[in-house]
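In: Curious how this folds, go ahead:
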Amino acid sequence: MVPPSLSDSVRDSLPRRSVLLGLLAAPLTLAACTKDEKKAAPASSSTTTSPTTAATPGPPRVSGKGLPADLLTVMTTVYLGGKVPAGGPVATALAKRKVGKKALTVTGSTASWKGVPIATVVQGKDVTLLVKGKSGSSWQVVGGWWPSLKVSRAPFAAMRVLAIGSDARTPQPVEKCRADALHIIGVDPKGVGGIVGIPRDSWVPLASGGNGKVNAALVFGGVKGQVDTVARATGVPIDGYVIAGFKGFKDMVRAIGGIVYFADRALDDHEGMKVTKKGKNLLDAQRALAFARERKNLPNGDFGRSAHQGELIKAGMVMARAMGPARLAGLLGKMAPHLGTNLTPAQVLNLSAGVFVGSPASVRNVVVPGSIGTRERQSVVLLGGSARSTFKDIRNGRLGA
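Out: Here you go, the predicted model:
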């Protein structure tokens, strides 16, 4: 997932973000043959040589520098035969695989997502996603694709995730401040299906009762209230959320080394700071946050700001894709401490792996349109038929499907 923002002008030349990951371990060992030994015969006898003896090689295995032995054991069953620890559609998909007979070398990374070990392992064009449960349990294959084994991507249900950017400043509670960035991110078996931004001043029925600006739902009802409000107002089923405040967002950007963003024009000023130049930018934490928040210097105000946030999300995806799937687990591990979420590790891996299925640069990033009006002496955004059409479009996880 996902910082509170990212870009249509992002080029797929670098880096998931966006938002946006190497691994290695235990080389294969083969028993060495003993050297021939020559025995000296008595002077009256001819010289003889004892037969050469060699240890029997063990069965072929999968190796990978830096990867834990128990993980490589699971990968050996995936590629060379045996019962793969997996369930549901993943187990069904892998049951049809065409296993090999030769030793293989893989690459990948391991990390922790909210205290749960996760891993991504790569062999050629194959990608395996794994999660390790409670202490002492085995690694479980929770997703992936294995063209070398004649297995396409394991079935993955479309999901719609709400990315929430809280305007909480330290020490304010992230889940009780206004949600000034709201984006529905759709992901389906074909990859990331679209990003839909919701203007923060949209006037909607609140899950806590009455009507109000959509960003107030977080204040009155916490994350559950915000998710329920968006689901009811849009008609889009929300399968999970990620949330970060100002500090979490900046810490996440620092953890991944900044966000590479291609700007089609310069953004000269935000509270006295030059934010971007035209062309390639490496946004540090402060500038990334400024880019996500600036609206006064944009011709369309909050609508433009929401579009910028979607562009940052796309930039993170492009970065992750450029790093490659072997590093995905490591990247997620860096992001995890700075995000709140109800997504399981398996969901996070499968959602994030979507950036390697389709091209992030082609992902549509839209902000639903609306008219400016007044309600209860407040300037608000009134969502009409065009907004409802866009919400209907993203329900299946893909815009324009």
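
In: use CA for all of it now, contacts and neighbours both
Out: Will do.

In: gap between the closest residue to residue 117 other than its chain neighbours and residue 211?
Out: Nearest residue to residue 117, sequence neighbours excluded (CA to CA, 6 or more residues apart in numbering): residue 132, at 5.3 Å. For residue 132, the distance to residue 211 (CA to CA, to the nearest Å) stands at 44 Å.

In: Pick out whichever of the two has more residues nearby.
Out: residue 132 (20 against 15; other CA atoms under 10 Å).

In: Tell me if I'm right that that one and residue 139 touch.
Out: Yes: assessed by CA atoms under 8 Å, residue 132 is found in contact with residue 139 at 4.3 Å.

In: Tell me how many other residues crowd residue 162.
Out: Number of residues near residue 162 (other CA under 10 Å) recorded here: 30.

In: SS state for it?
Out: strand (DSSP: H, G, I helix; E, B strand; the rest coil).

In: tell me the contacts of it?
Out: 182, 183, 184, 185, 227, 238, 239, 240, 241, 242 (CA atoms under 8 Å, 6 or more residues apart in numbering).

In: Please pick the buried ones from those residues.
Out: Buried subset of the contacts of residue 162 (neighbour count, 16 or more other CA atoms under 10 Å): 182, 183, 184, 185, 227, 238, 240, 241, 242.

In: Provide the secondary structure category for the closest residue to residue 208 other than its chain neighbours.
Out: Spatial nearest neighbour of residue 208, chain neighbours left out: residue 221 (6.0 Å); criterion: CA to CA, 6+ apart. Residue 221 falls in the helix class when you classify it by three-state DSSP.

In: all strands for the stretch 151-300 of the chain, in order.
Out: Assigned by DSSP state E, counting those that start in this stretch, the stretch 151-300 of the chain shows strands spanning 159-166, 179-188, 191-197, 203-205, 211-213, 240-244, 259-263, 279-283.

In: elements contacting the longest one?
Out: Think strand 179-188. Strand 179-188 makes packing contacts with strand 159-166, strand 191-197, helix 301-323 when contacts are defined by 3 or more CA pairs under 8 Å, 6 or more residues apart in numbering; DSSP states H and E.

In: The structure of the following sequence is requested for comparison with the preceding one:
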Amino acid sequence: MPEKTRRRKKKKKWPKVVGIVILLLLIAGGTYLYSVYHSLTAAVETMHTPIDREKSDKRTEKIALSKKEPFSILMLGVDERKGDKGRSDTMIVLAVNPEKNSVKMLSIPRDTRTEIVGNDTEDKINHAYAFGGIEMSMDTVENFLDIPLDYYMQINMEGFKDIVDAVGGVTVNNDLDFTYEGDHFPKGDITLSGEKALKYSRMRYEDPRGDFGRQLRQRQIIQQVINEGASVSTLTNYGGIFDALSKNVKTNITFNEMVDIQQNYKSAANTVDQMTIKENGTKINGIYYGVVNEDEKQRVQNEMKTQLELNQ
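Out: Okay, here's the model as predicted:
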């Protein structure tokens, strides 16, 4: 066969080869995307836990996420031990505003004294969960902050370490040198596994700031988990991440709502403003409480209402 004819045939073969390779890549990519989608929907279905709670009188109409309306989430970190319903060890309220491109992250100290709505008593705010679960916690925090809570997210703190490990660990900037339960946490940037992250976020008695220092560390961990979970490198371990979430997280946010949040609110996560509440520690009948004066409560309420674009 003449050399010229052989070269012509080779040229004709290359487009076919390239076409087959592209087709195989598309099929592989489609299979991968389908696998991710299937795993995600299965995880969300497991996490989705509707609650039996009457509509809040602080929100007359349901939030329209498709219209980019500001919304709020109550995050509860719950220590659930065998034979004990548990208490909400961590209470964080997120107020998300896409127009402001920001999130307000408010930590509520566990010992805050307030009215426990539905239990006709004043007690530590974290006791609301023990008395009436998610519903009573939401009602109590709504009353305390005078804002509507649109969603909740409950995290099992014992299993939180699995979530941290699933995203490959987290790196935080530690401002306090301390040792807790056999592990040393030096000052500066430190990378934490799930087990160490859990210890890092739980210590409070060795911190001169008490519960406020612990809240700071908890917010650091949560923010870094969100950052790591959103990074491209974690896509290779999507199965482990979804599995950890499905086993340790409960929420009333539906799959479609999660899609809306991803599409319409993603940029808001770029700016997270961490808020704290100033309290005066005191003992009442021999029990320690954190008491928030009216001026401080009003300040916090106004800031959250502004973020959610509510009338004050």
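
In: and of the strands of the stretch 151-300 of the first structure, who's closest to residue 252 of the first structure?
Out: In terms of CA to CA, the element of the strands of the stretch 151-300 of the first structure nearest to residue 252 of the first structure is strand 240-244, at 9.2 Å.

In: Can you check which part of the second structure that closest one sits on?
Out: Against the second structure, the aligned range for strand 240-244 of the first structure is residues 151-155 (TM-score structural alignment).

In: quick one, what contacts the nearest residue to residue 63 of the first structure once chain neighbours are set aside?
Out: Distances taken as CA to CA, 6+ apart put residue 105 closest to residue 63 of the first structure, at 4.8 Å, once the chain neighbours are dropped. Listed by CA under 8 Å, 6+ apart, the contact partners of residue 105 of the first structure are 62, 63, 64, 123.

In: how about a cut-off of 6 Å?
Out: Listed by CA atoms under 6 Å, 6 or more residues apart in numbering, the contact set of residue 105 of the first structure reads 62, 63, 64.

In: Over to residue 370 of the first structure?
Out: 381, 382, 383.

In: Ok, residue 254 of the first structure next?
Out: Residue 254 of the first structure touches residue 285, counting by CA under 6 Å, 6+ apart.

In: Swap in 8 Å and give it another go.
Out: Applying CA under 8 Å, 6+ apart, the residues contacting residue 254 of the first structure are 284, 285.

In: Please say which position in the second structure it maps to.
Out: By TM-score structural alignment, residue 254 of the first structure lines up with residue 165.

In: how near is its match to residue 25 of the second structure?
Out: Separation of residue 165 of the second structure from residue 25 of the second structure (CA to CA): 30 Å.

In: just residue 35 of the second structure next, same as before
Out: 15 Å.

In: Between the buried ones among the contacts of residue 162 of the first structure, which sits nearest residue 215 of the first structure?
Out: residue 182 (8.0 Å).

In: residue in the second structure matching that closest one?
Out: In the second structure, residue 182 of the first structure lands on residue 91 (TM-score structural alignment).

In: Next up, the contacts around the residue nearest to its match when sequence neighbours are not counted.
Out: The spatial neighbour of residue 91 of the second structure that comes closest, neighbours along the chain excluded (CA to CA, 6+ apart), is residue 76 at 4.9 Å. For residue 76 of the second structure, the contact set (CA under 8 Å, 6+ apart) comprises 88, 89, 90, 91, 92, 152, 153, 154, 155.

In: Isn't residue 129 of the first structure up against residue 120?
Out: Yes: the criterion here is CA under 8 Å, and residue 129 of the first structure meets it with residue 120 at 4.8 Å.

In: who's more crowded, the two?
Out: Per other CA under 10 Å, whichever of residue 129 of the first structure and residue 120 has more neighbours is residue 120, with 28 against 25.

In: Let me have the helices and strands packed on strand 179-188 of the first structure in a markdown table, extended by distance to residue 94 of the first structure.
Out: As requested, those are exported to a markdown table (distance: least, CA to CA, whole Å):
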| stretch | distance to residue 94 of the first structure |
| --- | --- |
| strand 159-166 | 22 |
| strand 191-197 | 20 |
| helix 301-323 | 25 |
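
In: Can you say which of those is nearest to residue 268 of the first structure?
Out: Comparing those by CA to CA, helix 301-323 comes nearest, at 14.5 Å.

In: Quick check: next helix or strand after that closest one?
Out: Using DSSP states H and E, the helix or strand that follows helix 301-323 of the first structure in sequence is helix 328-335.

In: Tell me who's in contact with the nearest residue to residue 251 of the first structure once chain neighbours are set aside.
Out: Nearest non-adjacent residue to residue 251 of the first structure, counting by CA to CA, 6+ apart: residue 338, 6.6 Å away. Taking CA under 8 Å, 6+ apart, we find residue 338 of the first structure in contact with 244, 248, 249, 251, 252.
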